[in-house]
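A.B. asks: Compute the structure for the input listed below.
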Amino acid sequence: MIASPHPDASEISVRCAVITVSDTRTVETDQSGQRIQQLLNQSGHQVGAYAILKDEPEQIRSRLMTLGQDPDLDAVIFNGGTGIAPRDTTYDAIEGLLEKTIPGFGELFRWLSYQEIGSRAIASRAVAGVFCNRLVFSLPGSTNAVTLAMETLILPELSHLVSQIRKC
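C.D. replies: Below is the predicted model of the structure:
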């Protein structure tokens, strides 16, 4: 295990929205969205909102703008729509709204993905950043990719990143 360079004094519980972007998934078939919620809850965090959206850029942007105004949310985790197919528009919809990006997230995610799936990892447009003082993560829609991102990158840093955003 890699040591934390500057551990936080205390872990905080983070309240998150989980948004699945898919033209075909339903609440019953959304394994990735369910996995994100499960991992958040197991780690002591809370799910404050959950939805499935069609892969329509305006719907995605509108939902992020609405969630950005919710005073009870600290983070938004999207899954789905990060590839390069014509209907993969999550990255395009949210990247321009981010006030700050966290380039290391996408870089590390693609590196870790490469170790699991090889060169196909180059097609991932996973991204993270800050919008309206909330963390925003956008992950691929596969359950394996969601698990990888959550367990190795997001959950180990979620409390720390939120505490950084809260600093005035």
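
A.B. asks: make it CA atoms for all contacts and neighbour counts henceforth
C.D. replies: OK.

A.B. asks: three-state assignment of the residue nearest the centre of the chain?
C.D. replies: Centroid check for the chain by CA atoms, centre = their mean gives Phe137 as the closest residue, at 2.7 Å. Here Phe137 is recorded as strand under DSSP: H, G, I helix; E, B strand; the rest coil.

A.B. asks: same deal with Tyr50?
C.D. replies: strand.

A.B. asks: So what's the residue count around it?
C.D. replies: The local packing of Tyr50 (other CA atoms under 10 Å) involves 18 other residues.

A.B. asks: structure for this one too, so we can compare:
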Amino acid sequence: MSVHEHEKHARENLKVGVITASDTRTPETDESGKVIRTLLQDAGHLVAYYEIQPDDSEKISAAIVTNLENLDAIIVNGGTGITARDGTTEVVKSLLDKELEGFGELFRMLSFNEIGAAAMMSRAIAGVRHGKFIAALPGSPAACRLAMEKLLIPQLGHITYLLSK
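C.D. replies: Okay, here's the model as predicted:
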């Protein structure tokens, strides 16, 4: 079956969770979380869970594990850079059964086209845990918009269809 034939079976109306990993953001100042939630809703998906978690590996891990079983996917933003507090990538990687290496590669390629060599510092990651999709994006609203519009919104229904087989 070709990619286009598979995409005809893409799932709609997904239940997605959004986690913002930040020590400083509040629901009022969480621009990246808002971008992700708005784009998901505009694509016809339900944001069934949203939370801001501190940059704390144990709390981020617990939030993902606790909520993923009731969702089709979780998208985390923040904590994917190279500072000492950036641990989201390690958390997500430790939870995955399968990593989708192409996600990070494509995200960095698209980012390079927009911001240049600084894209190499992104450690965006995506993969599968127990048949559910997880992605971790940078905390920048522009980066979240890029990942959502160019990668996740176009493929999330197809990914979850393949995971349901």
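
A.B. asks: And the TM-score between them?
C.D. replies: In this superposition the chains share a TM-score of 0.95, using TM-score structural alignment, normalised by the length of structure 2; 163 aligned residues with a CA RMSD of 1.3 Å.

A.B. asks: sorry, back to before: the residue nearest to the centre of structure 1 and Phe131 touch, don't they?
C.D. replies: No - if you go by CA atoms under 8 Å, Phe137 of structure 1 and Phe131 don't touch, sitting 10.3 Å apart.

A.B. asks: How many neighbouring residues does the counterpart of Ser119 of structure 1 in structure 2 have?
C.D. replies: Superposed on structure 2 with TM-score structural alignment, Ser119 of structure 1 falls opposite Ala117. Using other CA under 10 Å, the number of residues around Ala117 of structure 2 comes to 12.

A.B. asks: still on that earlier bit, wait, what's in contact with the aligned partner of the residue nearest to the centre of structure 1 in structure 2?
C.D. replies: Residue correspondence to structure 2 (TM-score structural alignment): Phe137 of structure 1 is matched to Ala135. With contact set as CA atoms under 8 Å, 6 or more residues apart in numbering, Ala135 of structure 2 has these partners: 74-76, 92, 124-127.

A.B. asks: Could you tell me which of those remain contacts in structure 1?
C.D. replies: Shared with structure 1 under both residues aligned by TM-score structural alignment, their matches' CA atoms under 8 Å, the contacts from those are 74-76, 124-127.

A.B. asks: quick check, nearest of those to Lys15 of structure 2?
C.D. replies: Ile74 (8.8 Å; CA to CA).

A.B. asks: ok, the closest one touching Leu14?
C.D. replies: No - counting by CA under 8 Å, Ile74 of structure 2 stays clear of Leu14, with 10.6 Å between them.

A.B. asks: who's more crowded, the two?
C.D. replies: A direct count of neighbours by other CA under 10 Å for Ile74 of structure 2 and Leu14 places Ile74 higher, at 26 against 20.
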